[in-house]
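Asker: below is the sequence, then the predicted model.
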Amino acid sequence: MTKLRLGPIENDKPVRLTIELPAAVHRDLVEYGRLLARESGQAEIAVAKLISPMLARFMGADRGFRKLRGER
């Protein structure tokens, strides 16, 4: 079975942010949440809960960001 890049979604104190997404991206996020919930045995995962860990993982894997951030 293929493993998704995100693991279980942790609860954390949220900061409210309003964004607009293309409909196709939203549909993909809904499907990703459905698949991740099934894979991890969690209840349905809302799109809003996916965005933060996805962004954190993206930034953590960006070598240029890590390098420039370390130069501050």
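Answerer: Sure thing, it's come through.

Asker: alpha carbons only for contacts and neighbour counts from here, please
Answerer: OK.

Asker: for the helix or strand encompassing Lys67, which outside residues touch it?
Answerer: Under the criterion of DSSP states H and E, Lys67 resides in helix 63-70. Here helix 63-70 makes contact (Cα atoms under 8 Å, 6 or more residues apart in numbering) with Met59, Gly60.

Asker: in addition, the following structure is provided for comparison:
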Amino acid sequence: MSAIKLPQLPDRTPVKLAITVLPDLHQALQDYAAHYARVYGKQAAVGDLVPAILASYLESDRGFLQSRKQI
């Protein structure tokens, strides 16, 4: 079998993660979902938005990204 330019894809199997949040964070997430609906004209459940919010946050944290390069 010959090699190809594209590397093997990483494991993309979703991992279920359950968390408990305080009422004020829950309300903020609901408010964010409502704002998202106003901006984009379609509803999105908080549970669908949280992974995107977390990914965006982690991708923008320079200190975290620098520390990951050192690992």
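Answerer: It's in. Nothing here was measured: the structure is a model prediction, and the numbers come from that model.

Asker: need the TM-score between these chains.
Answerer: Once superposed, the chains reach a TM-score of 0.73 (TM-score structural alignment, normalised by the length of structure 2), with 60 aligned residues with a Cα RMSD of 1.8 Å.

Asker: so how far does the helix holding Lys67 of structure 1 sit from its counterpart in structure 2?
Answerer: By mean Cα distance after the TM-score superposition for structure 1, the fitted helix 63-70 of structure 1 averages 0.8 Å away from its aligned residues in structure 2.

Asker: now that helix: buried residues?
Answerer: Of all the residues in helix 63-70 of structure 1, not one is buried under the rule 16 or more other Cα atoms under 10 Å.

Asker: for that helix, the distance to its chain's centre please.
Answerer: Distance of helix 63-70 of structure 1 from its chain centroid, counting by Cα atoms, centre = their mean, to the nearest Å, is 20 Å.

Asker: number of residues surrounding Ala24 of structure 1?
Answerer: Look at Ala24 of structure 1: counted by other Cα atoms under 10 Å, it has 9 neighbours.

Asker: what about the counterpart of it in structure 2, which helix or strand?
Answerer: Superposed on structure 2 with TM-score structural alignment, Ala24 of structure 1 falls opposite Asp24. In this structure, Asp24 of structure 2 sits in helix 23-40 according to DSSP H and E.

Asker: ok, residues contacting that helix?
Answerer: So helix 23-40 of structure 2 is contacted by Lys42, Gln43, Ala44, Ala45, Val46, Leu49 (Cα under 8 Å, 6+ apart).
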